[in-house]
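S.K.: With the input below, show me the fold.
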Amino acid sequence: MNIHSVMNGGEMMNVTANKRDNILKAALILFAERGYDGTTVPMIADTAEVGAGTIYRYFANKETLVNVLFQECVKRFAETVRQGYPDSGSIREQFGHVFRGMVRFAKEHIHELYFIDTHSNARYLDGESRETFRHLMDFLHSYAATGKEQGIIKDLPSDALIAIVFGAFTKIYTLIRAGKLQETPELLAEIEESCWDAVRKV
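M.R.: As a prediction, this is how the structure comes out:
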C-alpha cells in the first residue's frame, strides 16, 4: 500500500460520508416542509443530487431513513438544552436555561425543530426512535414534576405544560422564519417571560 492508495481511500470515505450527509440533509428539509407521506425517495434523491439507488445503499427504505434522522435530531436537541444545565439552580433559572437552549437550537437547526415537532408521534417511528424521544421527555417531565412539587409550576399534566411552551415557541419561530416577526434579544426575552408566566403558579 502506498500513500496514493491511502489518499484515494480517504477520498472515497469522504465521498461516502458526504453522500450520506447530503441524503440526510435533503430528507430533513423535505420531511420538515412536506411531511413523511408527502415525500418520496425520488424527491430526496433529486434534492440530494444522487441517484435513487444510492439512497438504498445507505438506508433500507424511507422508514429506515426517517428513523435514523429522527434519532439524530432528537439527540442533538437534547444535548443542546441539557448542556450546562444548572442542576442546583432555581426552577426559574432552569426554565431559562432550557428556553435559551431551544433558541440556540432553532437558530442553528430550524428544520430539525420543525421535524421533531411534526414527527414525534408518527406511526412509523420504531422502538429506538421512541426510546430516544422518551429520554428527552423524561428530562422535561422530571423538571416539571420538581417544579410542581415545589409549588412553583402549575399543577397541570407535564405533557400539557411542555406543549404550552414548546408549541408556542415553535409557532413563534415559524413566524420569524416567514418574516412576520423580527427576531431580537428583546423579543426573545419577552417571549421567554410570557412562556414562564404561562406555566408558573401565580
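
S.K.: Only C-alpha atoms from now on, for both contacts and neighbour counts.
M.R.: Will do.

S.K.: what are the ranges of the helices in this protein?
M.R.: 3-34, 41-48, 52-58, 62-82, 91-108, 110-119, 127-149, 158-177, 185-199 (DSSP state H).

S.K.: want to throw those into TSV with mean neighbour count?
M.R.: TSV is the format used below for the helices of the chain (neighbours: other Cα atoms under 10 Å):
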stretch	mean neighbour count
helix 3-34	15
helix 41-48	18
helix 52-58	14
helix 62-82	18
helix 91-108	18
helix 110-119	19
helix 127-149	16
helix 158-177	16
helix 185-199	15
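
S.K.: And this one, please, so the two structures can be compared:
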Amino acid sequence: MRIAQKPPSEPAGRRAAGKLAGPVDSRNPGLARWGPASRQKYAVAPRAPSRLVHVSRKDGASPAAGLDSRPMTQADLTRQRLVRAALELFTAQGYHDTTTPQISKKAGVAEGTIYRHFHSKQHLLNELYRGAARWAGKLVRDADTLQVGPREKLAELGRGLVAGAARESAVARLFLLQRYSELLDEESRKTARDFRLGLESLVAQGKADGSVKPGAAEVWAAVWLSVVTLAVDRVSAKEWPETHAGVALALDAAWDAIKTDSRIAG
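M.R.: Reported below is the predicted structural model:
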C-alpha cells in the first residue's frame, strides 16, 4: 500500500517534473488506487510518486479506473491545496473550530475560492471523509483476497491501517478516530458502512471456522477495531513509529479479544 505525500509546492503554472503518480482525488490528499468508474485526475509527482485520496467533483462526477495522462490544471492544484489545508485543520483543531477563512489562508488562496470547488465546509468534510473511508475499505477487500485464514486476514488489515496512520496520519485519524456522524451525508454513511460490513465479513469467516467466539460478528468486529485503533492513534500522533513493539502487541491483543478460548474449544 502506498500513502500520499503532500502535493508539490511549486509556483503556480509550473508543473513538477516526474512521472504520473497514479489515481488521485484532486481534492483529498491521502491514499489511492480505489474508486468507481467515471472521470479521474492524476497527480503529477515531483520526483517520487505522490498519491492522493480521490474525492468526487463538485458537479457529481466520480473517479475512473483508467489512466488520464492530462496534466493538472491550476484549478486542480488549487483544489489540492484547499483539501490538504482542510484535512490538516480538521484533524488538528476540529471541524467546528475550523473556519473557511482559515482553510483558505492555509491553502494560500482568496477566501471565496473555496466555494468554487465545494458547496460548503460540510461538503468539503464529506468529500474528505469518503476518500478516507474508501481507502480503509480497499484495505479490507485486499485482505479478503488473501489465501489465508481469518486471523491472518485481520492481521494484514491491521498492519495496513497502521501503515496508513504512519504515512498519512490525518487521513487515518479523520476516518478511524474522529466522530462526525451528525455531519455526514448519506453517501458518506454508506461508504463507512461498506467498510464495517467488510470487516464484519472477515470476522464472520472466523466464526464459521470456529476461530472466533460465538456471538454477533458486528460486536466482535467493533471489539477488534477498537483495539487496533489504539495502535493507529499512537502511530498517527507520532508517539510510536510504525515498527514500535506496541503495534504488534496491539494487533495480537485485537485477535485475542475475539478468538475462541482454546481451553473451551478443546
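
S.K.: Near residue 151 of structure 1, how many other residues are there?
M.R.: The number of residues packed near residue 151 of structure 1 is 12, by other Cα atoms under 10 Å.

S.K.: Contact partners for the equivalent of it over in structure 2?
M.R.: Counting by TM-score structural alignment, residue 151 of structure 1 corresponds to residue 210 in structure 2. When the contact criterion is Cα atoms under 8 Å, 6 or more residues apart in numbering, the partners of residue 210 of structure 2 are residue 260.

S.K.: what's the answer for residue 183 of structure 1, then?
M.R.: Applying Cα under 8 Å, 6+ apart, we find residue 183 of structure 1 in contact with residue 176.

S.K.: Please repeat the previous calculation with a cut-off of 10 Å.
M.R.: 172-173, 175-177 (Cα atoms under 10 Å, 6 or more residues apart in numbering).

S.K.: which SSE is residue 23 of structure 2 in?
M.R.: Residue 23 of structure 2 is part of strand 20-24, with elements assigned from DSSP states H and E.

S.K.: Can you give me every residue that contacts the equivalent of residue 82 of structure 1 over in structure 2?
M.R.: Aligned by TM-score structural alignment, residue 82 of structure 1 pairs with residue 141 of structure 2. Taking Cα under 10 Å, 6+ apart, we find residue 141 of structure 2 in contact with 153, 157, 195, 198-199, 202.

S.K.: Out of those, which is nearest to residue 109 of structure 2?
M.R.: Within these, proximity to residue 109 of structure 2 (Cα to Cα) peaks at residue 195, which comes in at 34.4 Å.

S.K.: Could you identify the residue of structure 1 that aligns with the closest one?
M.R.: Under TM-score structural alignment, residue 195 of structure 2 pairs with residue 136 in structure 1.

S.K.: How about the contacts made by the nearest residue to its match once chain neighbours are set aside?
M.R.: Setting aside the residues directly before and after it, residue 136 of structure 1 is nearest to residue 78 in space (Cα to Cα, 6 or more residues apart in numbering), at 5.9 Å. Contacts for residue 78 of structure 1 (Cα under 10 Å, 6+ apart) come out as 98, 101-102, 105, 132-133, 135-137, 139-140.

S.K.: isn't residue 154 of structure 2 right next to residue 204, touching?
M.R.: No - using Cα atoms under 10 Å, residue 154 of structure 2 is not in contact with residue 204; the gap is 11.3 Å.

S.K.: residues shared between the contacts of these two?
M.R.: Contact criterion Cα under 10 Å, 6+ apart; residues shared by residue 154 of structure 2 and residue 204: residue 221.

S.K.: Let me see the contact set for residue 154 of structure 1.
M.R.: Residue 154 of structure 1 neighbours (Cα under 10 Å, 6+ apart): 144-145, 147-148, 161, 197-202.

S.K.: with these in mind, which one is nearest to residue 34 of structure 1?
M.R.: Using Cα to Cα, residue 161 comes nearest to residue 34 of structure 1 of those, at 27.6 Å.

S.K.: Was I right to think that closest one contacts residue 153?
M.R.: Yes - look at residue 161 of structure 1 against residue 153 with Cα under 10 Å: they come within range, at 8.8 Å.

S.K.: Need the overlap of contacts for those two.
M.R.: Residues touching both residue 161 of structure 1 and residue 153 by Cα under 10 Å, 6+ apart: 144, 198-200.

S.K.: Columns distance to residue 24 of structure 1 on top of those, output as CSV?
M.R.: Formatted as CSV, those follow (distance: Cα to Cα, whole Å):
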residue, distance to residue 24 of structure 1
144, 33
198, 36
199, 36
200, 39
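
S.K.: Grab the two from those that are most spread out in space.
M.R.: Pairwise distances across those peak at 13.1 Å for 144 and 198 (criterion: Cα to Cα).

S.K.: any common contacting residues for the two?
M.R.: Each of 153-154, 161 lies in contact with both residue 144 of structure 1 and residue 198 under the rule Cα under 10 Å, 6+ apart.

S.K.: Next up, the contacts around residue 247 of structure 2.
M.R.: Counted by Cα under 10 Å, 6+ apart, residue 247 of structure 2 has contacts 158-159, 162, 228, 230-232, 234-235, 240-241, 253.

S.K.: would JSON lines of those with distance to residue 185 of structure 2 be doable?
M.R.: Below are the contacts of residue 247 of structure 2 laid out as JSON lines (distance: Cα to Cα, whole Å):
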{"residue": "158", "distance to residue 185 of structure 2": "27"}
{"residue": "159", "distance to residue 185 of structure 2": "29"}
{"residue": "162", "distance to residue 185 of structure 2": "27"}
{"residue": "228", "distance to residue 185 of structure 2": "26"}
{"residue": "230", "distance to residue 185 of structure 2": "27"}
{"residue": "231", "distance to residue 185 of structure 2": "28"}
{"residue": "232", "distance to residue 185 of structure 2": "25"}
{"residue": "234", "distance to residue 185 of structure 2": "29"}
{"residue": "235", "distance to residue 185 of structure 2": "29"}
{"residue": "240", "distance to residue 185 of structure 2": "33"}
{"residue": "241", "distance to residue 185 of structure 2": "34"}
{"residue": "253", "distance to residue 185 of structure 2": "34"}
